[in-house]
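Visitor: Predicted model and sequence follow; I will ask about them next.
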Amino acid sequence: MKTAIASEIVSAAALHLDVLDGFIAVVQGKLAATDDAFLRDSLTDLLANLTEQRDTYLAFAPMMSAAA
């Protein structure tokens, strides 16, 4: 039971990491496409938050590699 739960958590973390990577790419593209100072500031804050979340999921990376 413990292994199945751990496996589900690792699978969810891998999926969340993939989604975050995609969202980060979208935000980076929008950031590169605008010169508006307010939008750049807002997108930069969002990017920092997403990157922080990504770093949290990377803690599961060794388990993701082992599960692959």
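Guide: Good, I have the coordinates.
Visitor: okay, CA-based contacts and neighbour counts for the rest of this
Guide: Fine.
Visitor: Could you pick out the longest helix of the chain?
Guide: helix 2-33 (DSSP state H).
Visitor: who's in contact with the most centrally placed residue in the chain?
Guide: Centrality entry for the chain: nearest residue to the mean C-alpha point is Leu20, 2.9 Å, by CA atoms, centre = their mean. Residues near Leu20 by CA atoms under 8 Å, 6 or more residues apart in numbering: 50, 53-54.
Visitor: next up, a second structure to put side by side with the first:
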Amino acid sequence: MYQDSKRVRTKATVYLDQYESDVITALANYLGVPKAEVMRQMLMKEARDVLGVDPAGLTDSLAERAG
């Protein structure tokens, strides 16, 4: 059914307090997209930043700095 079975999305639970949930809801409403999409994009951006991955070139900027 899927060309790449590793691209099938799985469910993950995130517990937010009311203030955090309101921020996500407001941003989703502002952008006109589902809350899950907002959270997924925020999560992946943070992961790329922490890991030092350059999304434009998909290069590891930490390795470049070390070398």
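Guide: Looks like it arrived, so ask away. What you are looking at is a predicted structure, and each value in this text was computed from that prediction instead of being measured.
Visitor: For the two chains, what TM-score is obtained?
Guide: TM-score of the superposed chains, computed with TM-score structural alignment, normalised by the length of the second structure, equals 0.33; 29 aligned residues with a CA RMSD of 2.9 Å.
Visitor: one step back: in a markdown table: the contacts of Leu20 of the first structure, plus distance to Ala4 of the first structure.
Guide: Below are the contacts of Leu20 of the first structure laid out as a markdown table (distance: CA to CA, whole Å):
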| residue | distance to Ala4 of the first structure |
| --- | --- |
| Leu50 | 28 |
| Gln53 | 24 |
| Arg54 | 24 |
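Visitor: So which of these are in strands?
Guide: Of those, none are assigned to strands by DSSP state E.
Visitor: quick one: Ser11 of the first structure from Ala33 of the first structure, how far?
Guide: Look at Ser11 of the first structure and Ala33 of the first structure: by CA to CA, to the nearest Å, they are 34 Å apart.
Visitor: if you count what's nearby, which of those two comes out ahead?
Guide: Ser11 (17 against 10; other CA atoms under 10 Å).
Visitor: Once you drop chain neighbours, what's closest to the more buried one?
Guide: The shortest distance from Ser11 of the first structure to any non-neighbouring residue, by CA to CA, 6 or more residues apart in numbering, is to Met64 (7.4 Å).
Visitor: So what touches the helix or strand hosting Asp45 of the first structure?
Guide: Per DSSP states H and E, Asp45 of the first structure falls inside helix 37-58. Contact with helix 37-58 of the first structure is made by 13-14, 16-17, 20-21, 24, 27-28, 30-31, 34, as judged by CA under 8 Å, 6+ apart.
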